[in-house]
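Asker: coords below, sequence missing:
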C-alpha cells in the first residue's frame, strides 16, 4: 500500500508535474482575442497554512474592478520586482502576511485573464500561526478553504454566463457561502490536476 502524502508534500510534488499555461479562454475556443493584445505581468500568492488550508480573499464590494469576487492575494508586478517579490508584497498589503512567515515552493504556469493580465501563481506555505489583517477598502474578508476541497477535481464544475454579447464558460469551485469562479477557480483547477497526476 502506497503511503499517503500530506498536503505540503503533495504541493511540492505538484511542481514537478509537466503542464502548460492556462487562460480564462480555455473553455471558449471560438472567442477571438485581439492579435496585438499586451499582457501585463501579475503575481498571486497561492498560500497554504500549516493545517493545509488555502488562504483566499473576498474583494470589497466597493471596488471598481471585480467587486465582491473571490481572489488570491495578488496584483500587478511593479517595475524592478520579480514575480515572487510582487506576490509577497501584495499578500503583505492585502492580508497582512509577513514575508518572513512564508516559504516559497515555486511558480506554477501563468494564467491569462480576461483583463489582459498574465498572472503567475506563486505556490507557498505559511509558517506558524497567521492572523490576517484585511486591507481596508480592498478586502472585505479573508477566509480559508480546506486542501481536500480544492485538490479534488470532482468539486469543480463548468458554468456559463453572457459576457460581451456572447456566452462564456468558466470553472467554479464553490465552498460554503463562497462562490469561487473565473481566473481563481481556473488556476485552482490546474493545481488540482497536478495534485492528482
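Answerer: Sure thing, it's come through. Keep in mind that this is a model prediction, so the values were computed, not measured.
Asker: Going by C-alpha atoms from here, please, whenever you check contacts or count neighbours.
Answerer: Will do.
Asker: got the residue ranges for the strands in the chain?
Answerer: For the chain, the strands defined by DSSP state E cover 22-23, 40-48, 54-59, 70-71, 74-76, 102-107, 111-112, 117-126, 139-145, 157-163, 166-172.
Asker: list the helices and strands the second one packs on?
Answerer: It refers to strand 40-48. Applying 3 or more CA pairs under 8 Å, 6 or more residues apart in numbering; DSSP states H and E, one finds that strand 40-48 makes contact with strand 54-59, strand 74-76, helix 83-95, strand 117-126.
Asker: again with the last one
Answerer: With contacts taken as 3+ CA pairs under 8 Å, 6+ apart, strand 166-172 sits against strand 157-163, helix 182-195.
Asker: returning to that earlier point: tabulate the strands of the chain (CSV), appending distance to residue 183 and mean neighbour count.
Answerer: Listed next are these as CSV, based on distance: least, CA to CA, whole Å; neighbours: other CA atoms under 10 Å:
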stretch, distance to residue 183, mean neighbour count
strand 22-23, 8, 18
strand 40-48, 11, 24
strand 54-59, 13, 22
strand 70-71, 8, 24
strand 74-76, 12, 21
strand 102-107, 16, 16
strand 111-112, 8, 24
strand 117-126, 9, 23
strand 139-145, 17, 18
strand 157-163, 13, 11
strand 166-172, 8, 17
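Asker: hang on, the earlier thing: of the helices and strands packed on strand 40-48, which approaches residue 5 most closely?
Answerer: strand 117-126 (15.7 Å; CA to CA).
Asker: can you list the residues that contact that closest one?
Answerer: For strand 117-126, the external contacting residues (CA atoms under 8 Å, 6 or more residues apart in numbering) are 8, 39-50, 76, 83-84, 87, 101-113, 187.
Asker: Quick one, which of the helices and strands packed on strand 40-48 gets closest to residue 16.
Answerer: Residue 16 lies closest, by CA to CA, to one member of these: strand 117-126, at 12.5 Å.
Asker: let's bring in a second one:
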C-alpha cells in the first residue's frame, strides 16, 4: 500500500510556482525568431496505489497517427471550447483515451507548464486514481496503456540527454527509458521537472 508519506512528498513537490520548461531548453537555436500563439493543452500525470509503491500511468500513441506516432505520452490533449480550463481538458482526454473516469481522479495540483516545439503550452495536471480501473485504449489513438514505478521516474540518475538529427540540425532531449519503453521528449522533460522538485 502507498503510505501517507508518498502522497505527502508528491503534494509538497507541487507547492511553489516553479519554472516553466521548454523543448528549447536544450536547443535554444530551434526557438522561433517570431513569437507565435501557443495552443493550450492539458495532460494528466496519473498516479495510482500499488503494493510495491505508486505507479505512473502512461500511453503509447498509435503508430497510425499523423503526429508523434508510437511515442510515449501522458493522456491529454488540446483545450477545447467546452473545457473550463486545462485541468478539465486533461481529465476529459484521460477518460476518452484510456477510460479513466473523471470522478475516479483526485486532482493534487499541477507542475509548471512546458512549451513544445509543435507550439503547444502543456499544463501537466497531477492526479491520484481513487480506485482500480481497467484501461480501455481509445481505438486509433492509443495502442497501449502501461504503468511505470513512480520511483523510477523520480530518480534523477535514470534520466539522460540524447541527441538526433532533426530538420538538418542536431536536437537534444531528455530520456528516461523503462524496459521496452523509450520515454523521451516533452514527457521525459515534465517527469524530470517532477523528479527535481521531489529531490529539492
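Answerer: Done, it's in. Computed from a predicted model, the values in this text were never measured in an experiment.
Asker: TM between them?
Answerer: Here the superposed chains carry a TM-score of 0.95, computed using TM-score structural alignment, normalised by the length of structure 1; 194 aligned residues with a CA RMSD of 1.3 Å.
Asker: just to revisit the earlier point, reformat the strands of structure 1 as a markdown table; add distance to residue 12 of structure 1.
Answerer: As requested, the strands of structure 1 are exported to a markdown table (distance: least, CA to CA, whole Å):
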| stretch | distance to residue 12 of structure 1 |
| --- | --- |
| strand 22-23 | 20 |
| strand 40-48 | 12 |
| strand 54-59 | 15 |
| strand 70-71 | 22 |
| strand 74-76 | 21 |
| strand 102-107 | 7 |
| strand 111-112 | 20 |
| strand 117-126 | 9 |
| strand 139-145 | 19 |
| strand 157-163 | 25 |
| strand 166-172 | 24 |
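Asker: so who does the aligned residue in structure 2 for residue 157 of structure 1 touch?
Answerer: Taking TM-score structural alignment, residue 157 of structure 1 has residue 160 as its aligned residue in structure 2. Residue 160 of structure 2 sits next to 174, 175, 176 when contact means CA under 8 Å, 6+ apart.
Asker: In JSON lines: the residues you listed, plus distance to residue 140 of structure 2.
Answerer: Below are those laid out as JSON lines (distance: CA to CA, whole Å):
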{"residue": "174", "distance to residue 140 of structure 2": "27"}
{"residue": "175", "distance to residue 140 of structure 2": "25"}
{"residue": "176", "distance to residue 140 of structure 2": "26"}
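Asker: between the residues you listed, which is nearest residue 131 of structure 2?
Answerer: Comparing the contacts of residue 160 of structure 2 against residue 131 of structure 2 with CA to CA places residue 176 closest, at 27.2 Å.
Asker: Am I right that the closest one is in contact with residue 158?
Answerer: Yes - Residue 176 of structure 2 is in contact with residue 158 according to CA atoms under 8 Å; the separation is 5.7 Å.
Asker: List the contacts of the equivalent of residue 53 of structure 1 over in structure 2.
Answerer: Structural alignment (TM-score structural alignment) places residue 53 of structure 1 against residue 55 in structure 2. Contact partners of residue 55 of structure 2, counting by CA under 8 Å, 6+ apart, are 47, 48, 49, 147, 148, 149, 150.
Asker: so what's the second one closest to, chain neighbours aside?
Answerer: Closest residue to residue 48 of structure 2 in three dimensions, ignoring its sequence neighbours and counting by CA to CA, 6 or more residues apart in numbering: residue 129, at 5.0 Å.
Asker: Make JSON lines out of the helices and strands packed on strand 166-172 of structure 1 and add distance to residue 21 of structure 1.
Answerer: Output for these, formatted as JSON lines (distance: least, CA to CA, whole Å):
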{"stretch": "strand 157-163", "distance to residue 21 of structure 1": "19"}
{"stretch": "helix 182-195", "distance to residue 21 of structure 1": "9"}
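Asker: Of all those, which one comes closest to residue 139 of structure 1?
Answerer: For these, proximity to residue 139 of structure 1 was assessed by CA to CA; helix 182-195 is nearest, at 15.4 Å.
Asker: tell me which residues in the closest one are buried?
Answerer: Applying a neighbour-count criterion of 16 or more other CA atoms under 10 Å, one finds 182-192, 194-195 buried in helix 182-195 of structure 1.
Asker: what span of structure 2 lines up against it?
Answerer: Residue span in structure 2 matched to helix 182-195 of structure 1, by TM-score structural alignment: 185-198.
Asker: with structure 1 superposed, average distance for that stretch?
Answerer: The superposed stretch 185-198 of structure 2 is, by mean CA distance after the TM-score superposition for structure 1, a mean 0.4 Å from where its aligned residues fall in structure 1.
Asker: Report the two of the buried residues of helix 182-195 of structure 1 separated the most.
Answerer: Counting by CA to CA, the most remote pair of these is 182 and 195, 19.9 Å apart.
Asker: List the contacts of the residue opposite residue 117 of structure 2 in structure 1 once aligned.
Answerer: In structure 1, the residue paired with residue 117 of structure 2 is residue 114, using TM-score structural alignment. Applying CA under 8 Å, 6+ apart to residue 114 of structure 1 gives the contacts 24, 25.
Asker: ok, 7 Å please
Answerer: Neighbour list for residue 114 of structure 1: residue 24 [criterion: CA atoms under 7 Å, 6 or more residues apart in numbering].
Asker: what residue of structure 2 matches up with residue 71 of structure 1?
Answerer: Aligned by TM-score structural alignment, residue 71 of structure 1 pairs with residue 73 of structure 2.
Asker: The spatially closest residue to its match that is not a sequence neighbour and residue 141 of structure 2, how far apart?
Answerer: Excluding its sequence neighbours, the residue lying closest to residue 73 of structure 2 (CA to CA, 6+ apart) is residue 59, at 5.3 Å. Applying CA to CA, to the nearest Å, the value for residue 59 of structure 2 to residue 141 of structure 2 is 10 Å.
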